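1. With the input below, show me the fold.
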Amino acid sequence: MLSFLLENWSLVAVALVSGGLLLWPTLVGGAGGGVAPNEAVRLMNREKAVVIDVCEPAEFEAGHITGARSIPLAKLEGAKELPSNKNLPLVVVCASGMRSRRAVAQLRKAGYEKADALAGGMKAWREAGLPVETGAR
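-> You can find the predicted model right below:
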């Protein structure tokens, strides 16, 4: 076995690298990888999920999910706009999905165990052809 590994070290390296590349999205995304837009719609329609948009106000006005609550990431902790029922599912969204993952970590720490980021953010939502509304709320 050891002689095989030594004689074929380049094949072993290629196998390890390709395996790592296959696992990378799972490892990086982890629990914060989020829900796909179609799953977010299901959560909103069937489980009454609340959509929390953590974009800055100007980004929110430029386009957001219909019915989303605007709570910029910097103001998320202790925000009055968060639902009082911590058992409700939350779909957290931003432009690309990066800020929403940080927001999910904060929300889970605050007791919102059913908080998930929208994978790909508003970019993925738009690409899925789902409705977007503009203006402030």
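2. From here on, just use CA atoms for contacts and neighbour counts.
-> Will do.
3. just the strands in this protein please.
-> Using DSSP state E, the strands of the chain run over 50-53, 64-65, 69-70, 90-93, 115-117, 132-133.
4. which other helices and strands contact the lengthiest helix in the chain?
-> In the chain, assigned by DSSP state H, the helix with the most residues is helix 9-29. Using 3 or more Cα pairs under 8 Å, 6 or more residues apart in numbering; DSSP states H and E as the contact test, no helix or strand touches helix 9-29.
5. I'd like the structure of this one too, to check against the first:
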Amino acid sequence: MKSFLVLGIVIGFLFIFVKKIQSKGDKDMVKQWIKEGAIVIDVRTKSEYAEGHFSGAKNIPVDVLPANLNQLKDKQSKIVVYCRSGARSERARQILQASGYSSVINAGGLSDMPQGN
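-> Predicted coordinates:
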């Protein structure tokens, strides 16, 4: 009985780990999308954004994203979202996709964004 509990916990952690990996976009794809003119959105707070951000990124904190979708004109545009670790940007990706934006990628954290932009 105890071994089933341990096995269940291990499987649960593996599921969460794999899900997190799957939700983050491929770095080469992120770089390509940005090169092609994708909209880059920093979904961190305004104070986090002020401390440093990816050049050209628009700051729309994830908590106010649903109310600010009017800032994103074309639902067919490629959109790259990032935050500090990838968790808030995954939430933003889900919000955008649920709102009809078809090409959204979670780049993860600021440190995951392409260097030398």
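6. hmm, back to that, of the strands of the first structure, flag the one that's most buried.
-> Highest mean neighbour count among the strands of the first structure (mean count of other Cα atoms under 10 Å): strand 90-93, with a mean of 30.
7. residues in the second structure matched by that one, start to end?
-> Using TM-score structural alignment, strand 90-93 of the first structure corresponds to residues 79-82 of the second structure.
8. Give me the residue at the spatial middle of the first structure.
-> By Cα atoms, centre = their mean, the first structure has its centre lying nearest to residue 117, at 2.3 Å.
9. Which of the strands of the first structure sits closest to residue 36 of the first structure?
-> strand 115-117 (8.9 Å; Cα to Cα).
10. on that earlier part again, which among the strands of the first structure is found nearest to residue 81 of the first structure?
-> Among these, the nearest to residue 81 of the first structure by Cα to Cα is strand 69-70 (7.1 Å).
11. and the gap between residue 81 of the first structure and residue 70 of the first structure?
-> Going from residue 81 of the first structure to residue 70 of the first structure by Cα to Cα, to the nearest Å gives 8 Å.
12. same check, this time on residue 34 of the first structure
-> Applying Cα to Cα, the value for residue 34 of the first structure to residue 70 of the first structure is 19 Å.
13. Also residue 118 of the first structure?
-> Distance from residue 118 of the first structure to residue 70 of the first structure, by Cα to Cα: 15 Å.
14. And residue 80 of the first structure, by the same measure?
-> Separation of residue 80 of the first structure from residue 70 of the first structure (Cα to Cα): 11 Å.
15. Now the common contact residues for those two.
-> Common neighbours of residue 80 of the first structure and residue 70 are not found (criterion: Cα atoms under 8 Å, 6 or more residues apart in numbering).
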